[in-house]
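1. what follows is a predicted protein model with its sequence.
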Amino acid sequence: MATSKRKPRWRELGAGFVVPVVLIAIWQAAASMELVNSHVLPSPWAVLTRWVAYLLPQTPYADGNWLAWAVSGELIKDSLGSLYRVAVGFLIGAGLALPLGLAMGASQTVYAWLNPLTQVLRPIPPIAYIPLSILWFGLGNPPAIFLIAIGAFFPVLINTIAGVRQVDGIYIRAARNLGASQRTMFLRVMLPAAVPYILSGVRIGIGTAFIVVIVSEMIAVNNGLGFRILEAREYFWSDKIIAGMITIGLLGLAIDGAVSKLNNHLLRWHRGLEH
């Protein structure tokens, strides 16, 4: 029984690799036939070589040979730096947005007071705050974390408000008929019903935070994946640029997959999943 359930999953994963493999093969063929300038678009093999060199730690035996320039060991440090900023900025942004969103969703008075300001600030992209963030916080982690917090704040806020305000009226009427207090109504009816919306906002907020961290590192920080990509551009290391981009994509995929699994686990009751 378990084997039959695994087969569709493996087939789905296999089908997902077809298009990337075909594109890489076309890319490699074009590079081998010199249809593109290797300085503009290096071959997949050159990118893989640079990515491995970017990943491997610097060794004491590297001095005096080709490893001295080929191996940098920066990838892990840069990735950890970027992930640290994403984690701190997201926790700050989501930590502020969640209680505010619950209050605006549950109270019409709070919503009326704060919604106009929210709708004015929400369309402003976090990138527009870069000059102010540098003026307020200088360079380094603080401005980057500030920008990430802004990027994560509004997706969580808007989804939380929507989740609380769109609770099915049947549940509210049933709770009132059973004599539920306002506190019980909020904790046992509105909040659980809003959880799917909140988790969707969390997923979007993390994705936005990961985008903002790359931009902020290109401007205000002297390490991280965004900084390293900008550094590679200045030296025309296109293979390192693409290697950094691939790393960002892999990290984003891993984070999104982890959040998706967490959502599925927490929402088993909501989706009627038995296992």
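-> Okay, I see it. Residues are numbered from 1 along each chain as shown.
2. hey, let's count contacts and neighbours off CA atoms from now on
-> Will do.
3. ends of stretch 97-116, what's the gap?
-> 16 Å (C-alpha to C-alpha, to the nearest Å).
4. next, the buried residues of that stretch.
-> 97-98, 100-106, 111 (16 or more other C-alpha atoms under 10 Å).
5. now P57: which helix or strand?
-> Here P57 is covered by no helix or strand, with elements defined by DSSP states H and E.
6. once you drop chain neighbours, what's closest to it?
-> G73 (3.8 Å; C-alpha to C-alpha, 6 or more residues apart in numbering).
7. can you list the buried residues of stretch 97-116 in JSON lines and add distance to L273?
-> Formatted as JSON lines, the buried residues of stretch 97-116 follow (distance: C-alpha to C-alpha, whole Å):
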{"residue": "A97", "distance to L273": "29"}
{"residue": "L98", "distance to L273": "26"}
{"residue": "L100", "distance to L273": "31"}
{"residue": "G101", "distance to L273": "28"}
{"residue": "L102", "distance to L273": "27"}
{"residue": "A103", "distance to L273": "30"}
{"residue": "M104", "distance to L273": "31"}
{"residue": "G105", "distance to L273": "28"}
{"residue": "A106", "distance to L273": "28"}
{"residue": "Y111", "distance to L273": "34"}
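8. presented hereafter is structure B, for comparison with structure A:
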Amino acid sequence: MKNIRLKSVAEGLAVPVAVVVLWQLACSFGLVNPMVLPSPAAVLERWWAYLAPMEAFDPAEHTRIGWLLSGELLHDALGSLQRVVFGFIVGAGLALPLGLFMGSSDAVYRHINPLMQVLRPIPPIAYIPLSILWFGLGDAPAVFLIAIGAFFPVLMNTIAGVRHVDGIYIRAARSLGASRLTIFRRVILPAATPYILSGARIGIGTAFIVVIVAEMIAVDNGLGFRILEAREYFWSDKIIAGMLTIGILGLLIDMAVSRLNNHLLRWHRGLES
């Protein structure tokens, strides 16, 4: 098993390593302009400078008092993650009950679905002017945009999960005398859970994409803001360092959500196997 995992990791790293090597060779031989595409070594150096802790001083004594984990990268990453989590909670918290109602009630579905289908294709970015007009600048418009980005994946997957419950389970529960509330709680909700968790995984990924755009417009910190700032000064290495940080954070979030889904759906995996 260990050898299989090592082989899988090696296969997954083969292409990224090859890309980095070719990238470094192209920069070393002067095939690309370093101002446009800096070398991996330059990006790594900038990334470390972006991450590096700052040495703290006592202003009164003018003496060093140690090192603080207060680098720009850590501060920006935490700010972005905070907005993602809060915006996702708001968006998913609104989408989940609405999706359950729409999926379990044909009347509610017929009345609300047309509006949702009109709003769903509108990208969150299109709401930027309205979000600034309504909420001004700061975290509020960013959270609003993130909530919209997370809302529709959770909503549509929840509706699909509820409406795709096999009718034989519902009829069997009714024949055993189960009430509507019991059927919803013990049959429909567990059967829809895989869909709901899949929607949550897509929603939090979308939220992380939206936060970068929102930070470029409405706030003065975060990974998106820092990338836009680097563009103004033509710091290509810092732009790429920020992009790689976003990719790493996105990968870690997706892995964490995937592991959580697998843990919560152990019963479902067992039934399938």
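-> Arrived safely, thanks for sending. Not measured: the values here are computed from a predicted model.
9. TM-score of the superposition?
-> TM-score for the superposed pair, counting by TM-score structural alignment, normalised by the length of the second structure: 0.93. Supporting figures: 260 aligned residues with a C-alpha RMSD of 1.3 Å.
10. specify which member of the buried residues of stretch 97-116 of the first structure is nearest to P44 of the first structure.
-> Nearest to P44 of the first structure out of these is A97 (C-alpha to C-alpha; 42.0 Å).
11. and the closest one, what does it touch?
-> Neighbouring residues of A97 of the first structure by C-alpha atoms under 8 Å, 6 or more residues apart in numbering: 153-154, 156-157.
12. related to what we said a few turns ago, can you find the partner of the residue nearest to P57 of the first structure in the second structure?
-> The equivalent of G73 of the first structure in the second structure is G71 (alignment by TM-score structural alignment).
13. what about that match, neighbour count?
-> Other residues within reach of G71 of the second structure by the criterion other C-alpha atoms under 10 Å amount to 16.
14. isn't it right next to W48, touching?
-> No - in this structure G71 of the second structure lies outside contact range of W48 using C-alpha atoms under 8 Å: 9.5 Å.
15. the first structure: which residue goes with W267 of the second structure?
-> So W267 of the second structure corresponds to W269, using TM-score structural alignment.
16. any idea how far V195 of the first structure is from its match?
-> Taking C-alpha to C-alpha, one finds W269 of the first structure at 11 Å from V195 of the first structure.
17. what about R228 of the first structure, neighbour count?
-> 20.
18. and what of the one 4 residues further on?
-> Counted with other C-alpha under 10 Å, residues neighbouring A232 of the first structure total 17.
19. trace R183 of the first structure over to the second structure, please.
-> Using TM-score structural alignment, R183 of the first structure sits opposite L181 in the second structure.
20. now that match: which helix or strand?
-> helix 180-183.
21. to what extent does the next helix or strand along the chain from that helix diverge from the first structure after superposition?
-> Reading on from helix 180-183 of the second structure to the C-terminus, the next helix or strand found by DSSP H and E is helix 189-217. Per the superposition on the first structure, helix 189-217 of the second structure and its aligned residues are separated by 0.3 Å on average (mean C-alpha distance after the TM-score superposition for the first structure).
22. now helix 189-217 of the second structure: how far from the chain's centre is it?
-> On the basis of C-alpha atoms, centre = their mean, to the nearest Å, the separation between the geometric centre of helix 189-217 of the second structure and that of its chain is 6 Å.
23. so where in the first structure does the helix or strand following it end up aligned?
-> Once helix 189-217 of the second structure ends, the next helix or strand along the chain (criterion: DSSP H and E) is helix 223-232. Mapped onto the first structure using TM-score structural alignment, helix 223-232 of the second structure spans residues 225-234.
24. that older thread, W269 and V195 of the first structure: which has the busier surroundings?
-> The neighbour comparison of W269 of the first structure against V195 (other C-alpha under 10 Å) goes to V195, with 19 against 10.
25. hmm, that one is touching I161, no?
-> No - counting by C-alpha under 8 Å, V195 of the first structure does not reach I161; the two are 10.9 Å apart.
26. so which of the contacts of A97 of the first structure are in helices?
-> Mapping the contacts of A97 of the first structure onto helices (DSSP state H) picks out 153-154, 156-157.
27. what's S133 of the first structure aligned with over in the second structure?
-> Using TM-score structural alignment, S133 of the first structure pairs with S131 in the second structure.
28. could you measure its match against G203 of the second structure, distance?
-> Counting by C-alpha to C-alpha - S131 of the second structure and G203 of the second structure are separated by 20 Å.
29. the more surrounded of these two?
-> Taking other C-alpha under 10 Å, S131 of the second structure and G203 do not tie; G203 has more neighbours (26 against 21).
30. please say which position in the first structure that one maps to.
-> By TM-score structural alignment, G203 of the second structure lines up with G205.
31. relative to P129 of the second structure, how far out is G136 of the second structure?
-> 10 Å.
32. overlap in contacts, those two.
-> In contact with both G136 of the second structure and P129: no residue, using C-alpha under 8 Å, 6+ apart.
33. between the lengthiest helix in the second structure and helix 223-232, how many degrees?
-> The longest helix of the second structure (DSSP H) is helix 72-104. For helix 72-104 of the second structure against helix 223-232, the angle by axes from the mean of the first three to the mean of the last three C-alpha atoms, to 10 degrees is 130 degrees.
34. G247 of the second structure maps to what in the first structure?
-> Using TM-score structural alignment, G247 of the second structure lines up with G249 in the first structure.
35. for burial, what's the neighbour tally of its match?
-> 12.
36. good, we can wrap up now.
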